[in-house]
Structures are given as C-alpha cells and as structure tokens.
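In: model the following, please.
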Amino acid sequence: MHICLILAPGFPILTYVLLREVISRANTLAGRALFSIELRTVTGTPVSSLDGIEISPDRTDWEDPPGWDLVILCAGSSPLGRLPMGLRGFLMRAQTAGGTLAGFDGGVTILAALNLLDGFQAVLPSEASEEETEILSRIAPSDQLFCFDRGRLTAATGLAAGDALLAWVARVHDPEIARQVSDKLSLGHFRSDGDARHLPRAEDPVLARMQSIMVTHLGDPRPMDQIASDLELSPKQLRLRCRKGLGQTPTQVYLKLRLERAEQLVRDTVLSVEDVAQATGFASPSSFTRSFKSRFGAPPRQLRQMI
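Out: Sure thing, here's the model as predicted:
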C-alpha cells in the first residue's frame, strides 16, 4: 500500500518521526514492505521543521498519484502561507482513486482551506489564527484524539498522529500488526476508535479529560491555569481533585507523561538529546537531562549507549 506524506514549513518533528517509525516498524514486523512512503513538501523544495531540521522531498511535482492509499498533510501553525496550485487537484485525484486524506495539526487547516473537510467531523488544530478559525468553522469538531470520517483522518500533533496512523493500519491491513507496533514504540494501549490511550487510571472523567489534554500537548505544554480553565475548574480545585483521584499533583502527572515520551524517543529514534528535549516541551537540554536522570537513573545519552 502506498502512502504520501506532505510536509509544510514549520511541521512538528515529533509527528514526522513517529509517522516514519510506525511505517518502518510495521514493515519490519511483517517481514516485508507492507507500506511504501513517498515524501513531498508543500513548497516542492526542502522545508524545515519548527525546530530547524531540514527535510528534502522525494518528488517536487504534483503529477497524478500512483494509487495512493493514504495522503497525509503534516503542518504546524500558520500553514496557509504558500499553498501550491496543484495541491488540491492532487488530493482530489487521490480521493477519487479511493485514498484516505489525512491532516495532522495544521494539516487539518490546509484540508479545510481547500474545501476538503466541509461537512466532515475532524479534530481541530491546537492553535488557529482568526482567519484559520473562520475556515475551520465549516468543520464539525471532534473531541477525540483522532477522528475517522468517510475517508478523512484527522488528529492533533505528536502522539495522537501516531495513534491515528496505527488506527489506519488496523483498518486497511491488520489490527494485530498495529498492536505490535504500538507495543514496540511504547505508545501505550492501542485504541482504534480515537479515544484517549490508557494513562494513570482515572475514574474521574474530569481527570481523564485532563490527561487527554496533556497527552496532546507534550511538545508545547499548556500552562496549568489554562488546563484548569479548559476543565472549568480553578487551579486549586484541579490540584485537590488530582491528588484525590491519582495521588499526584497535575504538574507531577504532566511531567511524568513528558518524560515517558522522552524515554521512548531516546530508545527508539535517532533524535539528538536537544531535539528530544524540544519535542517533549523542555526549556533547555540541561533542564531536560536533569529531569530525565532523576526519573530514569541515568542521563539520556548514557541510557541510549546502554541499549
């Protein structure tokens, strides 16, 4: 099966790495090339991630797709700056041929701007300008981590995008392969329906929602006051509720989730320590290394050497 991944300038590097890892692991576990992947960029030229990592496309044109099964648009904030003339036609031809169109984070905004999500349900991007909000108003918002709706697959960035791709793999090929890839990448309990993955068990639905918000914002941690506001609680009320339900403060829960993701990236990717720190929302490599060592007993470079 054929996958086309289209990157826009400022794309989130964690999402890109996870998508490539999911496909690579699925092929390895199957013992054959179940999925091929071709890389394109919105500009037709090399583009840089939000972190400054440059990626070059495999092709620079918008010729007819050779039977794409999945076309993914991966973008960060402000994704509408340079949309090429041929992109919409490319996506429409992929759709007509039976392919699924996917948008992750700012990729959702691109699909919406091209009128390819009108009347669909979708996961909205974490950030949007006033202009983008108007464009996204034509979409029925989903509160899930990812959403499948009639040939459209949408998700937020990072972990949710990895789950979304795994759900697609489960649908088009084999749920068992998807589960094994999830286990190999330490993504937690795989869900094919878009609901939040298993986190520290929270019987309280408010705390479950808190954890979902945290999971979708590992690379760009939301202020705790904002999370409390999203849950219609005061920060004090959230702390008390979290201590009662999970035995930890919200800050402790959030840090644990970020460090567990960082540990997976150190083990299973070739990202530098600096890139892992940025991908999991740490202000500097030094603060990341201190927190990582406190949690896992060794700094990230040493842990990677031990693997």
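In: going by C-alpha atoms from here, please, whenever you check contacts or count neighbours.
Out: Will do.
In: surely residue 108 meets residue 127?
Out: No: counting by CA atoms under 8 Å, residue 108 stays clear of residue 127, with 11.1 Å between them.
In: out of these two, which sits in the more crowded spot?
Out: Neighbour count, other CA atoms under 10 Å: between residue 108 and residue 127, residue 108 has more, with 31 against 12.
In: what's the helix or strand for that one?
Out: Element membership for residue 108 (DSSP states H and E) is helix 106-113.
In: quick check: which helices or strands does the next helix or strand after that helix pack against?
Out: Downstream of helix 106-113, the first helix or strand assigned by DSSP H and E is strand 121-122. Applying 3 or more CA pairs under 8 Å, 6 or more residues apart in numbering; DSSP states H and E, one finds that strand 121-122 contacts strand 140-141, strand 146-149, strand 152-155.
In: could you also give me the structure for this second sequence? I'd like to compare it with the first:
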Amino acid sequence: MVERRVFSEGHQGKNLRYVKNEPTSAPAHTRVGFFLLEHFSLPAFTQALDTLVTANLLQANLFATHTFTLGGGEVTSDLGIVIRPDADLRTHRLEDLHLLVVCGGLRTPLRGNQELRLLLKKAAEKGIALAGLWNGAWFLGQAGLLDGYRCAIHPEHRPALAEAAKYSQVTSESYMVDRDRYTAASPNGAFYMVLEWIGQRHGAGLVDGIVDILAFEASRYRRVNPKLHIKMTPPLREVVKLMEANLEDPLDLEQLSAYVKRSRRQIERLFKDQLGTTPLRYYLELRVTEGRRLLQHSALPVVQVAVACGFVSPSHFSKCYTAYFGYPPSKEARLN
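Out: Next comes the predicted model:
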C-alpha cells in the first residue's frame, strides 16, 4: 500500500480539486447574499460571485449564493443588463446568511432607505458579516454600521461616506477587511475582499487554488499565506524559476546553489522560511503537478509523461502520483 502524502502549501491549491480523499459527509453550505442596488456594478458583483463559484469548483458545496432586492423586483446593472433576483430581502430569513453584500455602483444614487437601513441593522445584530461593493459601503455607513471600522469605497464617493459615517476611517485602499466588515472600491478589490473572507473561513490552500485559476499573473510569485502578503524574495524566485525550467532533467541542490550563488544551507532556509517546505519536496511536487496537467491535457502515454517530468521510471512516477492523488496515473481522467 502506498503511503499517502499531502501537498505542501505551495502546491496544495493547484491540486486541491484533484486530490482523492476519503469520502466525508458534504460540508454545510456557507450562505452569501448579494443585495443589488439600482445601477450596481456588474463587474464588481461578478468578480465576487466568480470567486465563490470557483471555490465550489475546488471543494464542492462550500458556498450557496442568493441575490436580493427590496420587493424582489428586477434591477438594472450599470451595464444595462437586467437581473431578476432570487428573493425579496424583506421576507428572507436573515439568520440563514453568513455574509450579506450590498452591491452599489458609480451611478447608484446615495439615497437613504429606512427599510434597508433597518434590515442591515438587524443582520448586524444577528452576527452576520456585512460587506459593500463600490459605493455599497455608504449604505452600511449611513446605517451606522461602520462606526469604529476602517473601510473602502470608490474615490468618487469617499467624501459622501466620510460625511455619512463620521466615526469610520475611510481609506484609499481598493478593499478593506476589518473584523466583520468587508468593503471594496472596485471589481479587483471585490475579488481580493471575497478571497480574504474565504481564507479566514477555509484556509490558505483554498485561496491559492482560486488565485491559481483566476489571477495567475498577479500571483505567480506571491507568498501562499494571504494574511502575510509576503512575496518570494529574488533568490528564492530564481531557484523556483530554475526548477520550473528543468523538469525533465532535474537539477540537484548543488547545481541550484551554484546557479544562484547561494549555499545549500541558505537555499534550504529560504524554502523553509518562505514556503514551509524543503527544496527537494517542492521540486517533487512541482513535477507531480506538471505530470497531472500533462495527463489531463495531452495525449502523451504515462511513460512519456514520467520522462517529461524527470522521473527515473514509470513505476517511481506511479508511486509518487498515487501517494499524492490517491490513485495511479493510469486512472487519471484525460480531459483533452
């Protein structure tokens, strides 16, 4: 029997969808509600929604999403696309939600609504996390729900929020997370805001998997722990690039050391401190991950995939592959 292995943080997210674990009961849904204001930013909304949908692709049934308006009627987005919501927020059980997101937009009028204000206060009293997209933060602030919080809002509406929520700290950040308040000033900010919320609930592995799919270029050398916001240092980045460029004929640690002009011990320390693993383990996981991609997206036979990924024999490749994924490469689904 092959001993099971777990991917280190650096490769966990990339393979999360494909690791075969022991069957467990389906996790309980985390429910997210999107309250859509007139002329809400469709790009900001879809960025937030796509982040949750991608999380479900990696780990099934994590999130359930719902859209709301007051009265349940249709609403027109900033792009002129009409959206029919799932329900009327007034009649929905607020306690069923874990996060309620107020979706605004550049042309969303900043008009107070007593009914919405009371519903938002009720949600806060029930311990539901509250969020605002674009100028959605204004409606939270106008309800007194940002007092003592740092928040983000589109630059066009910063003065209005500062006036409506005098006891909040209005920042110039694209997104802000402060305890149970989540605010974003742009579509990109909405992505990172939801990503951080997901990370708080489900950990860095899932966050990395989402980022690997949706924001590859922006995150290629990003540290895997989203709370630290640490990037790989240049020497470690150089070593990783060398590994990625030499999969078929892997370099040993002495060769890597010579190329980057660092001692073996220095390289080992870099991997431990920044990636929480060893160079050899990282290199192996890099090759196993590439093997999975080749099997899924090419017509290469297993023998050629093993060679292309630097394994000394198909049996060694099969043993390593089975240890990480829970099934041999011959059983991998060919997606091409």
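In: the helix holding residue 108 of the first structure vs the second structure, mean deviation?
Out: Following superposition, helix 106-113 of the first structure is found to deviate from the second structure by 0.9 Å on average (mean CA distance after the TM-score superposition for the first structure).
In: in the second structure, what stretch matches that helix?
Out: Across the second structure, the stretch matching helix 106-113 of the first structure (TM-score structural alignment) is residues 135-142.
In: list the contacts of that stretch.
Out: 101-106, 108, 110, 112, 117, 120, 130-132, 146-147, 151-154, 157, 160-161, 164-165, 168, 183-185 (CA atoms under 8 Å, 6 or more residues apart in numbering).
In: narrow the residues you listed to those in strands?
Out: 101-103, 130-132, 151, 183-184 (DSSP state E).
In: and which of those is nearest residue 259 of the second structure?
Out: Distance to residue 259 of the second structure, by CA to CA, is smallest for residue 184 among these, at 42.7 Å.
In: I figured the closest one hits residue 150, correct?
Out: No: contact between residue 184 of the second structure and residue 150 fails when scored by CA under 8 Å: they sit 11.3 Å apart.
In: shared neighbours, those two?
Out: Residues touching both residue 184 of the second structure and residue 150 by CA under 8 Å, 6+ apart: residue 176.
In: the more surrounded of these two?
Out: residue 184 (30 against 20).
In: so what corresponds to the more buried one in the first structure?
Out: Using TM-score structural alignment, residue 184 of the second structure pairs with residue 155 in the first structure.
In: which parts of the first structure are strands?
Out: 2-7, 36-41, 47-48, 54-55, 70-75, 100-105, 121-122, 140-141, 146-149, 152-155.
In: now distance to residue 236 of the first structure too, for those strands, in a markdown table please.
Out: Shown next, in a markdown table, are those (distance: least, CA to CA, whole Å):
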| stretch | distance to residue 236 of the first structure |
| --- | --- |
| strand 2-7 | 41 |
| strand 36-41 | 45 |
| strand 47-48 | 40 |
| strand 54-55 | 43 |
| strand 70-75 | 35 |
| strand 100-105 | 31 |
| strand 121-122 | 33 |
| strand 140-141 | 29 |
| strand 146-149 | 30 |
| strand 152-155 | 31 |
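In: just to revisit the earlier point, ok, and the most crowded of the ones in strands among the contacts of stretch 135-142 of the second structure?
Out: residue 183 (32 neighbours).
In: quick one: contacts for it?
Out: Contacts of residue 183 of the second structure by CA under 8 Å, 6+ apart are 131-134, 136-137, 151-153, 175-177, 190, 193.
In: again with residue 179 of the first structure
Out: Contacts of residue 179 of the first structure by CA under 8 Å, 6+ apart are 166, 190.
In: rerun that using 7 Å as the cut-off
Out: Taking CA atoms under 7 Å, 6 or more residues apart in numbering, we find residue 179 of the first structure in contact with residue 190.
In: now residue 27 of the first structure
Out: Contact analysis of residue 27 of the first structure by CA under 7 Å, 6+ apart lists 33-35.
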